[in-house]
Every structure is written in structure tokens, then in C-alpha cells.
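Student: The following block contains a protein sequence and its predicted model.
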Amino acid sequence: MKYNLKSPAVILLADGTVFKGQSSVKFDSNRSGEICFNTGMTGYQEIFTDPSYFGQIMVTTNAHIGNYGVNVDESESDGVKISGLVCKNFSFAPSRVNSDSSLEEFLGEADLPVVFDVDTRALVSHIRTHGAMNAIISSDVENLEVLKAELANHPSMKGLELASSVSTKTGYTLGDKLSDFRVAVLDLGVKKNILRRLEARGAYIKVFPYNSTYEELIEWNPKGILLSNGPGDPEPLTSAINLAKKCISNAIPTFGICLGHQVIALSVGIPTLKMHNGHRGINHPVLNLVSGKSEVTSQNHGFTIDKKSTEFNDKVEISHMHLNDHSIAGIKVKGKPCFSVQYHPEAGPGPNDASYLFDEFFVMMSSEHVSV
């Protein structure tokens, strides 16, 4: 797929709103998904390859996308995971010396449709006001009624299990085989940078498929278990929720990130909610309620744990709070070596303010836990 020519394209939202743009060629097929936006000024390659975005059409608020190309070492998975890209200005010629290829070539190899020359400011404003919703992008600009019918058949993100679409099919290992820190990672859509953070701290890691049981992970004799990020609604992940319950009851050091955080919350009786438009960007402010320090964080989630239920749940304490909307950004399970955060301490892209959480996980694995 080449993007250096222009032909009309359209973005149709579930509420009937239409935004116009350009594409390079007529799409081989229309693409549907939940439309969302990311406010990051850099890191588009990491965003497009983040498994947590599976099933979503990405709108970038940064006006220029593609200007520094792509680098093979900066992907967060084995390939592009978004369903489509909508942007203002698409750059065809990268200017970075160490780029391996242009974004045009990278997305073209994945057959990913791109709609550019879009009024993304108006589109993002619409999503912020009316909420995230399904959308369809197409080069068939004359048949809106056909597109509406096709879009109506696309499932809602609420209730949608997507971890199975991005999780590894078979387990694999990486890191130092002689390490004292054996970490079992439940892959709900894990980003590579999470694994890099663990490996950099000397861990020996085994990544397990999303539906692996507690017994399968424990058979590998891990020092700790990490429940990863991933796409979709956490509620259908009954196997992962049951695994988290057993980790907590057996006092296994457990760390949850993003979707993994929501799974841990569900395992202790805290419900999750679909957000109005989610948190997606690399400059979200979070307050650590334990230390009193603030952090600038990378976030990507469309679901959250219920705040009132968390406040009244006697099994957990709130450890972190999002300063923009005061939603729950982190919890600790009382008397158990288990904690989780709604944001991405591994960054990729984003700041490194929260990387200390990996250090806390390793301290937790190295200590004999005492219930309180």
C-alpha cells in the first residue's frame, strides 16, 4: 500500500458524524474499530505496535506523523496492532539518520489504511465531547448508507475479549537462566518494553499465554508473577481473574499493569467501567499517595476500576491517583505482596518517572512477605 498519492477517504462515526480526508489508494477493504486518540508528541511507532490498541482506529493529535521514520528496535510487538490510522499531516520522507525505513513502508507492509489531511482537532474534540465510539474508515466515499450498515455490525468494545487475539500461542523464555528472579508473565498483550525492563534487572522470564492457569505458572517455580497490559474489556477474562485470586490467596508476589491492574481489581471484587474516552498519552499526571510525589506517566486504557467500590473495599488500599480526573491509578492488596497500576511504568513511549515500580516488584520478590 502506497501513501504518496491522494484520493478521497472518509471516516464515519457510529453517531453518524462524517469526517473527510485523503488516502493514497482505494482501500482493499473498509476497516472498523473503536476510534480513540493519543496526545503523545513522539513515539508513534511504539503506539501503533502496542497490543493494547488492537481493534482500535488511532487518531494522532500531533500534527506531523512519520517525520522520523521507524526503527526495528522500537516496536512494542511483532507488528502493527491498530486497525487504522487517522492523522493531519503524513510525512513520507523520514529525516532521522538511524531510521530503518519510512512509516509509509512500515505501515504499507502491514496493509494498514491511513487517512490523512483530516481536521483532527475537530475529530478529537468530537470524541472528547461524545465519547469513544465505533467508526469505519473507507475510500468508498459515495456509499455512506452501506458503510453505516457495515459499521452497525461491528461489536462494541464493552464486553469484548481481545487478549486472545494478541497473546502468545506458546510459552517462551528470555533473560538470565541462572537468575534468582524467575518471573512468570501472563501475556494479555504484553509490550516488549515490559520484558526489557524485567530483563534489564536480571530476571529470567517465561511468558505464558493469556489463558494459562495458576498451576501452569507455578509449575515453572517463579519468584513472582506479572499480569500484563492488553486490549479489550477485562471482565471476560475469567481465567486470568481466577489466576489473580490464587496468586493473592497464596501470597505470590504479583504485579499488574494496565489490563493486569483491572484483572487484579476484579479478583478482589472491584468492578470495572468503560470510560467516556479513556486516557491515552505520555504526559498524564499521577500522585503517589504513599510517597506524596507526583509522576508524569504514559497511559493507554479505555476501561477503569470503579472508584467508589475501591474506596469501600477493605481488601485494598489506593496507592496512586490520576490528577486530571481523580480516577484510581494504582492499588495495593492489604497484607499480600500484590500491587498494580493503571498506567505504563515501562513507558515506551513516555517518561521514566514510574520505572521505580519494577524495582519495588523485585524487592517484593526478594523479601519474605509478612501479612499485616
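Tutor: On my side now, so go ahead. Residues are numbered from 1 along each chain as shown.
Student: hey, let's count contacts and neighbours off CA atoms from now on
Tutor: Noted.
Student: Flag every buried residue along the strand of greatest length in the chain.
Tutor: Criterion DSSP state E: the longest strand present in the chain is strand 272-288. For strand 272-288, a neighbour-count test (16 or more other C-alpha atoms under 10 Å) marks 272-274, 277-288 as buried.
Student: Of these, just say which sits nearest to Leu123.
Tutor: Closest to Leu123 out of those is Asn277 (12.7 Å), distances taken as C-alpha to C-alpha.
Student: ok, that closest one touching Asn38?
Tutor: No - the criterion here is C-alpha atoms under 8 Å, and Asn277 misses it with Asn38 at 10.6 Å.
Student: so Leu186 makes contact with Glu216?
Tutor: No - if you go by C-alpha under 8 Å, Leu186 and Glu216 don't touch, sitting 10.7 Å apart.
Student: more crowded one of the two?
Tutor: Counted by other C-alpha atoms under 10 Å, Leu186 and Glu216 do not tie: Leu186 has more neighbours, with 29 against 11.
Student: Next secondary structure after the longest strand of the chain?
Tutor: strand 294-305 (DSSP states H and E).
Student: I'd like to check the angle between that following strand and strand 272-288, please.
Tutor: 170 degrees (axes from the mean of the first three to the mean of the last three C-alpha atoms, to 10 degrees).
Student: next, the one to line up against it:
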Amino acid sequence: MNRDHMKSHGNEGDSAPVYILAVETSCDETSAAVVRDGREILSNVVSSQVETHKRFGGVVPEVASRKHVESITWILEEALTQAGVQPQQLAAVAVTQGPGLVGSLLVGVVAAKAFACALDLPLIGVHHIAGHIYANELVHKLEYPFMALVVSGGHTELVHVESEGSFRIIGQTRDDAVGEAYDKVGRALKLPYPGGPHIDRLAHEATEAVTLPRAWLEPDSYDFSFSGLKSAVLAVLNQANMKGQPLAPEAVARGFQDSVIDVLVEKAIRAVRKFGAKQLLLAGGVAANKGLRTALETRCRHEGVPLLAPPLSLCTDNAAMIGAAAFLKYRRGQFAALDMKAEPQLKLEGWSV
């Protein structure tokens, strides 16, 4: 795809607006959005499959793929209609290339390719986590360098962003991501799927907390590990049941959430200090967790570090964030060929602009 499609993008006041149609189907949300100039959301349509997967206690990849196929066409149409933008006004089509479930990714990639090909528009493949990070640019002014704490169902990472679109992962989970740990503990507590919001609510209702370990790992490590904490929760529940003295679910939820938050907050603040970050960004589905947001706000205020977090609607998977990240590539004329593949293991650092 050549660069002739690019509209001039000099000073904001004298250039034509850049409308990007973005598609997100990495897991179990089908979403399409129209974003203007990488900053302004004109539409952001999301169809969630939570009710479908709830009875299975987790996302079933084959079912997710089929639901995306059923939804993608009307979602694209609705995004354009709500935005009041005609297809011929679009500057590019962006889509989540990875990481994610391969079947789900393929649906979005094929739809985006078809749209780009039919209208002779440039195609932009976007890294899902870059999208979560740059969701913040839809509501905040970013200052470099910044540190991003990415917390979602499949990812827990500390990402140092030295300049626009330049990513360096300095810490990541060695086993379960935060979201996975929440779902597994939620199942142990017999809570509905997804477990995160229910554990967060119970933790706030609790008057006491079960004492659980914190996994700090090596003294200088920014990595995370939540598998041992999950095992500790199961052990505590089993011991209590064997003694015939069941624990209050709220106390377990509070103990678990306190442990997770302590480690996330401490490591994030340590990373901000070490790398001289001007801001700490919160990104990903678990960024909607009230306990985590409150703890980070309190600590960042104490440390004098600005905390940026997107509104709840932009924390979970959505296409507007993909449009925001795609704009970084658009401005540099970094377009994908029409034989671009969905990459379930796509690396963030390799996607840097």
C-alpha cells in the first residue's frame, strides 16, 4: 500500500480531518469505531458476548468466532451511521492484528481487508495492547516518557513508552495475568463469570480481610506472578471447609484484591521513579477495577505523579482505542499489505512505530 492515500497532516487547523474506521475482534467483543485525527471518537459500537460465554464460565474460542461472524457486518454499518461519515470520506481502515484468539482475530482482519480493498484504502494492523495504552489519548494529553500499567484478562505488563509509539516491556506476568487470576478466584468463590467486577464489589463490602501472601519476586524485578496467590486462596477455602467453618466470601475477596493491588501499585510506582516517567497510565479491562483505581490515585497523589486512566467505557476491548493507536502509523505512512496475517502472539515491542 503506497503513501499516496495520506492526506496532509501538518498544523491541526489547516489540514483535512483524518477519519479512520477501526475494527476490534481480539476476544469476545465485536467492535467498530470511527475516530477523527486519532483523538475524537465519532462512534464506538461494541457488541459484547459476555452473556453467551457466562454459562461456560469463560470464553469458548469457537463460539466467539461464530458470534463475530454474525455481528461484524452490521457493527461496521452502525459505526459509520452513528459517525455520520460516508465510506468515501475515510482515510484508512485499522484492525487489531494481535494478540488474541486466532479465530476471533481472523474475522476482524478479513472484514477490514475486504473494506480496505473495496474502497482502495490503506490498511493498518494494530497491536491490541498499544490500543489499550493509547485509549488514554482519546481523553488525556500524553507526556513522554510515561509508564503504562497494562492490566487485562490476558496481560499484566509494565511498559515504558519513551516517545510516541516506542514500547519497551520492563515487567510482565510469569504465569497468570491479573484478569485470569480474578476469574479463577471468582470460580472458587462460585461467583458469576467474569469474576473481576464481583470480587471488586465484594471486597468493598468486606469489614475484614483474609491474610494472603504477596508475590514480590526478586528485589529488583518488575515482573508479576499471581498463580501462587490463586493457589493460596484455594488452600484457605479448602482448609476452612474441611474444618466446617466456611469463610465469608467478602473477606476472601478483600484479602485477594488487597494482595493484587499492593503488588501492582508498588511495582508501578517503583518503575515510574526508576525510569523518570512523567505520567503513569492505567490501561486494560482490569483498569475498571474500583479498588485498583482508588489505590493508584492515592499513591500517585502522594508521590506527585499524574495518573491517567480512561473512562470505564474505554477500559474494556473497543475499536476506538484501535483507531487511536492506528493514527500513530497513519501519520508515518506505515501501512500493511493486504496479505497481512492475524498474529495471536504479536509482540508489542516489534509493533513500535
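Tutor: Looks like it came in fine. Quantities reported herein were computed from a predicted structural model and do not represent experimental measurements.
Student: Mind telling me the TM-score for this superposition?
Tutor: TM-score of the superposed chains, computed with TM-score structural alignment, normalised by the length of the second structure, equals 0.27; 155 aligned residues with a C-alpha RMSD of 6.5 Å.
Student: If we only consider the buried residues of strand 272-288 of the first structure, which is nearest to Phe255 of the first structure?
Tutor: Ranked by distance to Phe255 of the first structure (C-alpha to C-alpha), the buried residues of strand 272-288 of the first structure are led by Asn288 at 16.3 Å.
Student: who's in contact with the closest one?
Tutor: 294-295, 319-321 (C-alpha atoms under 8 Å, 6 or more residues apart in numbering).
Student: Can you lay out those as a markdown table showing neighbour count?
Tutor: Below are those laid out as a markdown table (neighbours: other C-alpha atoms under 10 Å):
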| residue | neighbour count |
| --- | --- |
| Ser294 | 17 |
| Glu295 | 19 |
| Ser319 | 20 |
| His320 | 27 |
| Met321 | 21 |
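Student: can you tell me which two in those residues are farthest apart?
Tutor: Spanning the widest gap among the contacts of Asn288 of the first structure are Glu295 and Ser319, at 12.6 Å by C-alpha to C-alpha.
Student: and of the buried residues of strand 272-288 of the first structure, the nearest to Ala329 of the first structure?
Tutor: Val286 (7.2 Å).
Student: Touching, the closest one and His279? I think so.
Tutor: No - when contacts are counted by C-alpha under 8 Å, Val286 of the first structure is not listed as touching His279 (12.0 Å).
Student: Tell me the buried residues in the longest helix along the second structure?
Tutor: Longest helix of the second structure, by residue count under DSSP state H: helix 249-275. Residues of helix 249-275 of the second structure classed as buried: 249-265, 267-269, 271-272 (neighbour count, 16+ other C-alpha under 10 Å).
Student: Against which helices or strands is that helix packed?
Tutor: Judged by 3 or more C-alpha pairs under 8 Å, 6 or more residues apart in numbering; DSSP states H and E, helix 249-275 of the second structure is in contact with strand 146-151, strand 156-161, helix 195-205, helix 227-242, strand 279-283, helix 290-303.
Student: Just want the angle from the longest one to helix 249-275.
Tutor: Translated: helix 227-242 of the second structure. Helix 227-242 of the second structure and helix 249-275 are oriented at 160 degrees to each other (the same axes, to 10 degrees).
Student: Can you tell me the SS state at Gln172 of the second structure?
Tutor: Under DSSP: H, G, I helix; E, B strand; the rest coil, Gln172 of the second structure falls in the strand class.
Student: what's the neighbour count on it?
Tutor: 19.
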